[in-house]
Every structure is written in structure tokens, then in C-alpha cells.
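Asks: for reference, the sequence and a predicted model appear below.
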Amino acid sequence: MVILTQACPIQRPFGSHLYKRRRDFQLLDKRSWSLKPLIPRVSEDQDTDYQLRAVAKLLADEMTANGQVIGIGTGVAVNEYLREISERLGDGRLSGVRCIPSSDVSASEAAFLGVPLTTIEDVNGNVDLMVDVADELDLENLAYIVGRGDNGPQANQPSLPRVRQLLEKARVRVVVVDIAKTGRRLGGSVPVLIEANEDIWEDIAEELDDIFIGDAEIRRRSVNPDAGPRGGNSPVITTDGNMVLDVQFLEGLKLFGKDEIYDRIVAEIETVDGVLEHGLVVGVARKAVVGTVVVSAIGEDGQEEVKEESGPRVVHL
């Protein structure tokens, strides 16, 4: 058990200008599930369409089987994977596959392609595979960020509660990410989902501001990209009916000025009353495979298998 105390005067966009906090802090246990990176490498002799097709083919060849229930994230790589599934269902190479989307746009894409949909409730929580798409991936710790809103229109963003539920239920989990969005320390912003209540959102923002003071700025996400920290008069409301606060880190993800382990940052976010979900996903795998198109997967039995194509290399972390 660690006791944290900090006090300092500072100008802030929310609440008073002086804060003092003392909090009992307990490190979260490691997640019981593991994370598998799927990394297409951008190069001069391979265009994006080729890479996406190769990723989709690899997923379908090595990860997908008849009768599976598959959770799907949101993004162009997932759309290509859905097209591959649709083709194989059509020509008989696959049968009985059903998908659970993490966003309305993924649901629409699957329906358009004729891929059968289901729900977690209908399959009693039995999900064979989850294919997610990361905004950024930490290769060393196999942690990633999802739901930033910087990969297209807000309508294309995943439902964070649905993503988290699918990750927790799935027996095998794969994350797709561009090699250019990988590194040794996550940076940028972490989305935090809160209730869409004008009477309480500032209190939640102030508490997050207290936690990450000097390390990050808190902004209410707005449909207007030029809006200030408070989000103006047009805050984003998600398909689940919630608001989004973006914790925008000034450098890499830090806590009290230090590069703390991600579990501690997760713990601090989750202690704030009113926080419903967030986009910082932390896994426990300790190996990545980096190459043109690669997969490192840990299955239900806990045994690691490396699926590869086009000259990957294994990185021991």
C-alpha cells in the first residue's frame, strides 16, 4: 500500500487553483488475459491496400475457423478482414462464423457484406477471437490505446464498453496496428468515458486534472476541433450516450512526473467517481513479432504461437 500526497498552486481550466490530495493507492493485479500484436509494416514497395489485404488474409488463414464467434474492432483493417470473411463464407471456405461488432460502423460494414451478426448475450459470453485496432501500441509492455478519435469521423469510433467486454470474454485477442504507431512508451491522449451530465462532468474533469497535473491536460471532446478545453457548446456524445474527456499527455504517459507502469495509471483513472470506461488497454504478454505482416498469439491454453509472413523478426522484451 502506497500513500500519495501532493499539493501545489497552478492555473487550471477546471475548479479551484489549489488542490491537495491524499489517496490510498493499491496496485491493480495483472490482467488475466493477454495481448497479441498484428503489425503491418509500411514500406516503399508495398502500398496500404496490399498490406491490409495481407493482414486480412493472415487473420483468416491462421486465426479463423468454422463456427467461430469473433469480436471485431473498428477501422479499415477490420473492414478488410470482414470482406475476407464474407468472401470465404460465400465460396464455402468458411461456415458458421458470426461476428460481434464493437461499433455501429463495424456492424453496418458486416451487415453490408452479409457477415452474420450476434451478441455477447446470445452466445452466453463465449467469444473465440477478438480483433481490435490500436491507435498506438507500446511494444515493450504490449499495452495500447483505443478510441482516440483521430482516425476519422467520430461515428467511426468504437464503443469503449463494448471493446472492453469483448476483450474480457474472448479466448484469443489480436490487436492490429501500423508499425509507425508503435514505440517504447505510449504518448498522446487517453480517452475517458463519462456520463453525459452537464452537472457533474466538470467535477470529473477536475479530479482527473488533480491526478495528472503537470503531466497532462484535460479536454472535453467536441465536434468542433477548434473548441477550447471545455469543448464549447457541442460536446461529442457517443453512440452509448456518454461524453468523452481526453487526457492529453504533454510527453509520454506519466503519473506524478514519472514513467509509471500503465497499471498504476489505469488504477488512478478508475478510482475517479463517474468514470465509466477508458481507452488504455494493458496486457501481460512479454513478446512481440515485428515484420512486414506478423502475428504473435497466446491461445486459450496459454501457449504462445507465432504466425508469420514476409520475413518477420521476434523481439524478446
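Replies: It's in.

Asks: can we go C-alpha only for contacts and neighbour counts from here?
Replies: OK.

Asks: three-state assignment of the residue nearest to Asn66 when sequence neighbours are not counted?
Replies: Spatial nearest neighbour of Asn66, chain neighbours left out: Ser95 (5.0 Å); criterion: Cα to Cα, 6 or more residues apart in numbering. What DSSP: H, G, I helix; E, B strand; the rest coil gives for Ser95 is coil.

Asks: Leu82 versus Ser95, what's the distance?
Replies: Look at Ser95 and Leu82: by Cα to Cα, to the nearest Å, they are 14 Å apart.

Asks: equivalent analysis for Glu109, please.
Replies: Going from Glu109 to Leu82 by Cα to Cα gives 8 Å.

Asks: more crowded one of the two?
Replies: Neighbour count, other Cα atoms under 10 Å: between Glu109 and Leu82, Leu82 has more, with 23 against 18.

Asks: wait, Asp263 sits on Val284?
Replies: No. Contact status for Asp263 versus Val284: not in contact, 10.6 Å apart, counting by Cα atoms under 8 Å.

Asks: can you tell me the element Ala56 falls in?
Replies: helix 48-62 (DSSP states H and E).

Asks: mind checking how far stretch 279-292 is from the chain centre?
Replies: Relative to its parent chain, stretch 279-292 has a centroid offset of 12 Å by Cα atoms, centre = their mean, to the nearest Å.

Asks: now stretch 282-297
Replies: Computed by Cα atoms, centre = their mean, the separation of stretch 282-297 from the middle of its chain amounts to 15 Å.

Asks: got it, and stretch 158-167?
Replies: The chain centroid and the centroid of stretch 158-167 are separated by 8 Å under Cα atoms, centre = their mean.

Asks: cool, and stretch 197-212?
Replies: Distance, stretch centre to chain centre, for stretch 197-212: 22 Å (Cα atoms, centre = their mean).

Asks: adding another structure so you can compare the two:
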Amino acid sequence: MQNTDKEKKIAAKEAVQLIKDGMIIGIGTGSTVNYFIEELGKKVASGLKVKGVSSSTKSSDLARSYGIEIMDDFEGTMDIDVDGADQVDGNGNLIKGGGGALLREKIVAFNSRRVCIIVDREKMAGDRFGSFPLPVEVTPYFASGTIKHIEKLGSHCKLRQNGNFVTDNGNLIADCEFGKISDPCILEKKIKSIPGVVEVGLFVNMTSEIIVGSENSAKFIKLK
């Protein structure tokens, strides 16, 4: 197992310790979350009673394969949301959407009492925040025009897989290179003001805690 995979698994194992009997769990999307689902499945097999609300078809299918009950029409508040991130800045703000599930991930996070982000050390970007292209979900209708308006904010954008990547919501993903993002709150508002933008992969002031996996242990960063 590569070091990053080992770090992801360690972070995931620590996150599972936060799950208590009877919880409604938000389940994110991505390689680190896959480890969380695997570890949660082991707990469920041992008798833990939980229900999940997933942010993607892939995560739902994986969770169900491990015997985790996934609700498709839950309209309440999740006790905790466990998700990954592509990058984390020094204030706990996130870039997400590398897996293309950013809209549903943000909906799940917004409707959760607690948002726990699990990452390997490389994801802690610090001053590099923004070096990972920012995913923006856009409507297929007039997508090229929408992208031109995003680029006016100082980025270079391209449709993921030349427009052949389609989200679970039937939309497209524009990967936008802004370089260093020093004020994610303002940038998020500017991008979301553009008609045709469905959601932005900036998660600002949403994180409750971050679990950073290292080679042999995990570090907890409490934010709320």
C-alpha cells in the first residue's frame, strides 16, 4: 500500500470511531471515503445500527455492498457527514469535486450537524490552496458561455473529459485554474452569481473537524 493510501485508511478508521449506534450518517464520495465505507461496513456487520445518506451513486452502491442501509429520500438532518477533500486551506476551507459529486456533497454537508473531513497529509495545502483546479458544476445549456464568464474572474477553465463527464445530476464539470485562492468566500460568491453555474467546489466555513492521516497515526483538527 502506498503511503497516501495508508494515510487515507488511517484517517478513515479514526472517523469510524465517531459513529455511534442509531446515527444518520452523511457519506461523501472519493477514494478516502471508500476506505471509510469499508471500515463502517465492518462495524455494521458486527451489529452497529446506522443509516446513511450518500452523495453519489458510486458511494451508495459501495455502501450497500457492505450492508449499510442507504436512504434515497431522507429529508431530515444528518448527525454527521464524513467526506474527503481535494485540498484544505489553513482555515479549514475546502476544494472538492475531483470526483464530480460536489453539488450533492455540499447538500449533504449543509444538512449535517457535524462535518468531518478525512484526508491524507498531501491534501493540507496551506499556501498552495488553489493549485488543484477548482471544479464548478454547470448546466449543459450554454456551458461554453458560462465558462467564458468564469474565466473573466481570472481563471482558465476546461470541461472535464471534453464535456463527456456528466454528473449524477445531468450537469457538466468545468475544472478552473485560478492559481492561489486567498479569499475563497468572495470567489465562491462571484462564481455562483453567474447564471448557468449550479454549484462551486469551494466549501467555506462548513467543516467541523479534519482528520489528517499520517503514516502511523491521525491528527484531529477541531474547527467548530
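Replies: Perfect, thanks for sending it. The shown structure was predicted, so the numbers you read here are calculated from the model rather than taken from an experiment.

Asks: ends of stretch 102-118 of structure 1, how far apart?
Replies: By Cα to Cα, one end of stretch 102-118 of structure 1 lies 11 Å from the other end.

Asks: matching residues in structure 2 for that stretch?
Replies: With TM-score structural alignment applied, stretch 102-118 of structure 1 matches the range 55-71 in structure 2.

Asks: Asp263 and Val284 of structure 1 - which one has more neighbours?
Replies: Asp263 (19 against 15).

Asks: tell me which element the alignment partner in structure 2 of Asn66 of structure 1 is part of?
Replies: Following TM-score structural alignment, the counterpart assigned to Asn66 of structure 1 within structure 2 is Asp21. For Asp21 of structure 2, there is no enclosing helix or strand under DSSP H and E.

Asks: what is the neighbour count of Asp21 of structure 2?
Replies: 11.

Asks: how close does it sit to Ile191 of structure 2?
Replies: Taking Cα to Cα, one finds Asp21 of structure 2 at 40 Å from Ile191 of structure 2.

Asks: and Lys158 of structure 2, by the same measure?
Replies: Using Cα to Cα, Lys158 of structure 2 is found at 15 Å from Ile191 of structure 2.

Asks: same thing with Ser155 of structure 2?
Replies: For Ser155 of structure 2, the distance to Ile191 of structure 2 - Cα to Cα - is 11 Å.

Asks: do Lys13 of structure 2 as well
Replies: Lys13 of structure 2 is 35 Å from Ile191 of structure 2, by Cα to Cα.

Asks: ok, and for the match of stretch 102-118 of structure 1, which residues are buried?
Replies: 55-56, 59-60, 63, 66, 68-70 (16 or more other Cα atoms under 10 Å).

Asks: please apply the same query to stretch 117-132 of structure 1.
Replies: Buried, per 16+ other Cα under 10 Å, within stretch 117-132 of structure 1: 117-120, 126-132.

Asks: thinking again about what came up before, quick one: list the elements packing against the helix holding Ala56 of structure 1.
Replies: Here helix 48-62 of structure 1 touches strand 37-40, helix 76-91, strand 293-298, going by 3 or more Cα pairs under 8 Å, 6 or more residues apart in numbering; DSSP states H and E.

Asks: how about 7 Å then?
Replies: helix 76-91 (3 or more Cα pairs under 7 Å, 6 or more residues apart in numbering; DSSP states H and E).

Asks: average distance between the helix or strand following the helix it packs on and structure 2?
Replies: Using DSSP H and E, the helix or strand that follows helix 76-91 of structure 1 towards the C-terminus is strand 98-101. Compared with structure 2 after fitting, strand 98-101 of structure 1 deviates on average by 1.0 Å (mean Cα distance after the TM-score superposition for structure 1).

Asks: and after strand 98-101 of structure 1, which helix or strand comes next?
Replies: Next element after strand 98-101 of structure 1 (DSSP H and E): helix 104-113.

Asks: could you give the angle of that following helix to helix 76-91?
Replies: 20 degrees (axes from the mean of the first three to the mean of the last three Cα atoms, to 10 degrees).

Asks: how far apart are helix 104-113 of structure 1 and its match in structure 2?
Replies: Mean for helix 104-113 of structure 1 is 0.8 Å (mean Cα distance after the TM-score superposition for structure 1).

Asks: helices or strands up against that helix?
Replies: Counting by 3+ Cα pairs under 7 Å, 6+ apart, the packing neighbours recorded for helix 104-113 of structure 1 are helix 76-91.

Asks: and with 10 Å instead?
Replies: strand 69-72, helix 76-91, strand 98-101 (3 or more Cα pairs under 10 Å, 6 or more residues apart in numbering; DSSP states H and E).

Asks: separation between Leu94 of structure 1 and Ala170 of structure 1?
Replies: Relative to Ala170 of structure 1, and taking Cα to Cα, Leu94 of structure 1 is found at 20 Å.

Asks: no no, Gly92 of structure 1
Replies: In terms of Cα to Cα, Gly92 of structure 1 sits 25 Å off from Ala170 of structure 1.

Asks: equivalent analysis for Arg22 of structure 1, please.
Replies: In terms of Cα to Cα, Arg22 of structure 1 sits 37 Å off from Ala170 of structure 1.

Asks: check Ala180 of structure 1 too.
Replies: 27 Å.

Asks: of those two, who's got more company?
Replies: Ala170 (22 against 12).

Asks: and Ser112 of structure 2, what pairs with it in structure 1?
Replies: Ser112 of structure 2 maps onto Ala170 in structure 1 when the alignment is built from TM-score structural alignment.

Asks: show me the strands in the stretch 101-250 of structure 1, by range?
Replies: For the stretch 101-250 of structure 1, applying DSSP state E, counting those that start in this stretch gives strands covering 127-133, 136-138, 143-145, 170-176, 182-183, 187-195, 216-220, 242-252.
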